[in-house]
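Chemist: Give me the fold of what follows.
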Amino acid sequence: MSIARPAPILTITLNPAVDVSSETETVRPVRKVRTSNVRYDPGGGGVNVARVITALGGEAEAYFLAGGETGSLLNRLLQAQGIDSHLMPIQGQTRISFMVREHSTGLEYRFVPEGPPVQPRELERCLDIVASHKGQYVIASGSLPTDAPPDIYARMAKLASARGAKFVLDSSGLGLQTTLKQSRLYLVKPSLGELEQFVGRKLDEAGVRQAASDIVASGAAELVAITMGVDGALLASALGVLRVPAIHVRMRSALGAGDSFLGAMVWALSEGRTPEEAFRLGIAAGAAAVMKPGFELCRREEVLALNAAALSAVARSQTH
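Modeler: Prediction:
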């Protein structure tokens, strides 16, 4: 007798991109800047999250709005990586983001277009997918497209909740604010900067704890994970607040750390791990991602190794 496998995790990306990364010795104005080691990656929040889940051994279906020649390229890049991808066509041309790493300083220069506008009928397809998909986790991640209504993620959250799925959001600005005000989420993952934008002020350590706890207390989200770069991360839930320092590694690029964190955390939750276990695995995935250049994301073996080392360090500290 065969056992039915759970449905894949659904990721939704409304504003994806083809991510181009390269390197040069020095970035200068006016003159041509010759670059090397050019790399093309499929990008956008939900797209990256699906890549991470797949890399860790999970199953994800990446649905994304895309159009034009660059949209076709994005789909081919995903398929080349073995991602179960589903392009939902739009009239506009999918954006291309560009990053250059400067060897002389170690700095990264990122150029990120706002992306094409979308039509209401194009967004309706996303709502239909969320309503009909069988997966128990729905992840909406990334910025809103031009002209998209700020309540689009809130509408998705309600549709997911109506069929008993857990809705996860990683966004910013009006999309984040409107969703937290109008719907109830399972997990929301703002960065420190996005949380400060949400509350409208700078936050110290105590302020971060309070703001995250307030979101939980309001009923807007069951879990609130705040990523803070080299300062680690914080998880708020009905059980309280867990503060975990960053895993210190040699950083090559900060790109993709947040998406790696979220993908690993939701994958672990879908595998039946506790929120704390999933949160710690997310931190390990974020650390693994910053060890990679450009838009390259985390790798399974490195995530598991970093997580095991971090857990061993915690166990040793508790015995002293």
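Chemist: hey, let's count contacts and neighbours off CA atoms from now on
Modeler: Noted.
Chemist: where's residue 257 relative to residue 233, distance?
Modeler: Residue 257 is 12 Å from residue 233, where distance means Cα to Cα, to the nearest Å.
Chemist: ah, wrong one, I meant residue 211
Modeler: Distance of residue 211 to residue 233, computed by Cα to Cα: 14 Å.
Chemist: of these two, who's got more company?
Modeler: residue 233 (22 against 18; other Cα atoms under 10 Å).
Chemist: What is the burial count for the residue nearest to the more buried one when sequence neighbours are not counted?
Modeler: Among residues not flanking residue 233 along the chain, residue 227 sits closest, at 4.5 Å (Cα to Cα, 6 or more residues apart in numbering). Residue 227 has 26 neighbouring residues, counting by other Cα under 10 Å.
Chemist: Hmm, residue 258 and residue 227 touching each other?
Modeler: Yes: Residue 227 sits in contact with residue 258 when judged by Cα atoms under 8 Å, with a separation of 7.2 Å.
Chemist: mind listing the strands for this protein?
Modeler: 9-13, 17-24, 36-43, 60-66, 84-89, 95-102, 108-111, 137-141, 166-170, 185-188, 221-227, 233-237, 240-244 (DSSP state E).
Chemist: Including distance to residue 313, could these go into CSV?
Modeler: Output for those, formatted as CSV (distance: least, Cα to Cα, whole Å):
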stretch, distance to residue 313
strand 9-13, 31
strand 17-24, 35
strand 36-43, 34
strand 60-66, 32
strand 84-89, 37
strand 95-102, 33
strand 108-111, 32
strand 137-141, 31
strand 166-170, 29
strand 185-188, 27
strand 221-227, 21
strand 233-237, 17
strand 240-244, 12
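Chemist: To compare against the first, here's the next sequence to fold:
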Amino acid sequence: MNPTIDVSYDVERVRHTHKMRTDNEWYAPGGGGINVARVLSRLGTPSRCIYTAGGATGPALDGLIDRHQLARTRIPIEGPTRVASAVLERETGKEYRFTPQGPHLGEDECRACLAALEEVECGTLVLSGSLPPGVPDDFYAHATALMRKRGVAVVLDSSGKALASGIEGGGLLLVKPSQGELAAFVGRPLENLEAIGAAAMAIVEAGRAQLVAVTMGHEGAVLARKSGPLLLPALKIEAASAVGAGDSFVAGMVHALVNGHDELEAFRWGIAAGSAAVLRAGTDLARPDDIKRLLEQVGAPVAHGEVEAGVFRR
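Modeler: Prediction:
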């Protein structure tokens, strides 16, 4: 619903006022769903991007998607497609990310998006990313209900009110909030693994999602499922960029699930893909060779009652 043209640069040092000469310039099609599709395509799982695009920057996004050889369904809008920037400061190794809010969508444009979903033939739909201005907070909930009537499994990865409405609407195969996004959903801090596991399990036990994967950055991830929560620690790697890590995690899990793996193996694929994404600076996302190499380093998920200090005690 809110794709981007992702631009990344390197600069020696970030300084205010001064003109800073950049190098290592890179352009890529972005936004949650498009990032997921890019990684799925690399892994050999067929996918189609369904996205909005408009203004002078819309055709540029189309061209970038075509360059990545992704099947696409473009929904034309009047507003310009946003351009997001990631700047790596070599002197400190810090990355600065600038992400516009996105174009305003009118009611007719929102209806066109739902109408496009009625024409899509797929087994699994990934709803990913923020909602741009003008789109109702419950858009993802409506989209999920529409697709579930057609027997399509739905995966949700968003934030704020769009995430909350999507979860409350239910009918999800998988929802992937970050620790901060889950805390915002439940309205309280989640300061330890036991609290995170309990909050994720509450979503599963309420029947809103079969699986809830909570990513926690360098601390790994928690997977809630009907039989209880699991933990996978993060792999010890040197991170070059955080861009697209969550999207790569989703792609890894979806790839495994749609290719017949169980939820535990899919969780391992998610950790491997998310870790592979941070190996590369800029907007390159996870690469298959890195994912498969890191997958060998991912251990078995730890069940409740097996973590120190009674984490996941139920």
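Chemist: gap between residue 151 of the second structure and residue 212 of the second structure?
Modeler: For residue 151 of the second structure, the distance to residue 212 of the second structure - Cα to Cα - is 20 Å.
Chemist: Let me see the contact set for residue 26 of the second structure.
Modeler: Residue 26 of the second structure is in contact with 7-9, 282-283, counting by Cα atoms under 8 Å, 6 or more residues apart in numbering.
Chemist: Show the buried residues in those residues.
Modeler: In those, burial by neighbour count holds for 7-9, 282-283, counting by 16 or more other Cα atoms under 10 Å.
Chemist: got CSV for those, with distance to residue 29 of the second structure too?
Modeler: Listed next are those as CSV, based on distance: Cα to Cα, whole Å:
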residue, distance to residue 29 of the second structure
7, 9
8, 12
9, 15
282, 12
283, 9
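Chemist: what's the neighbour count on the residue lying closest to residue 262 of the second structure once chain neighbours are set aside?
Modeler: Nearest residue to residue 262 of the second structure in three dimensions, chain neighbours excluded: residue 256, at 7.6 Å (Cα to Cα, 6+ apart). Neighbours of residue 256 of the second structure under the rule other Cα under 10 Å: 22.
Chemist: if we can go back for a sec, pick out the most distant pair among the buried ones among the contacts of residue 26 of the second structure.
Modeler: Taking Cα to Cα, the two most distant members of these are 9 and 283; they sit 9.9 Å apart.
Chemist: After alignment, which residue of the second structure pairs with residue 23 of the first structure?
Modeler: Using TM-score structural alignment as the criterion, the counterpart of residue 23 of the first structure in the second structure is residue 10.
Chemist: list the contacts for its match?
Modeler: 22-25, 87-90.
Chemist: Any of these buried? List them.
Modeler: The buried subset of the contacts of residue 10 of the second structure - by 16+ other Cα under 10 Å - is 87-89.
Chemist: Look up how far residue 113 of the second structure lies from residue 119 of the second structure.
Modeler: In terms of Cα to Cα, residue 119 of the second structure sits 10 Å off from residue 113 of the second structure.
Chemist: Tell me where the longest helix sits in the first structure.
Modeler: Secondary structure assigned by DSSP state H gives helix 300-318 as the longest helix of the first structure.
Chemist: Check the second structure too.
Modeler: helix 263-278.
Chemist: That one: how far from the chain's middle?
Modeler: 12 Å (Cα atoms, centre = their mean, to the nearest Å).
Chemist: on that earlier part again, what's the residue nearest to residue 262 of the second structure aligned with over in the first structure?
Modeler: Looks like residue 256 of the second structure aligns to residue 268 there (TM-score structural alignment).
Chemist: What's the separation between its match and residue 214 of the first structure?
Modeler: For residue 268 of the first structure, the distance to residue 214 of the first structure - Cα to Cα - is 25 Å.
Chemist: hang on, the earlier thing: return the closest of the contacts of residue 10 of the second structure with respect to residue 186 of the second structure.
Modeler: Among those, and counting by Cα to Cα, the member closest to residue 186 of the second structure is residue 87, at 33.0 Å.
Chemist: what do we get in the first structure for the closest one?
Modeler: Aligned partner of residue 87 of the second structure by TM-score structural alignment: residue 100.
Chemist: Before I go, just wanted to say thanks for your time.
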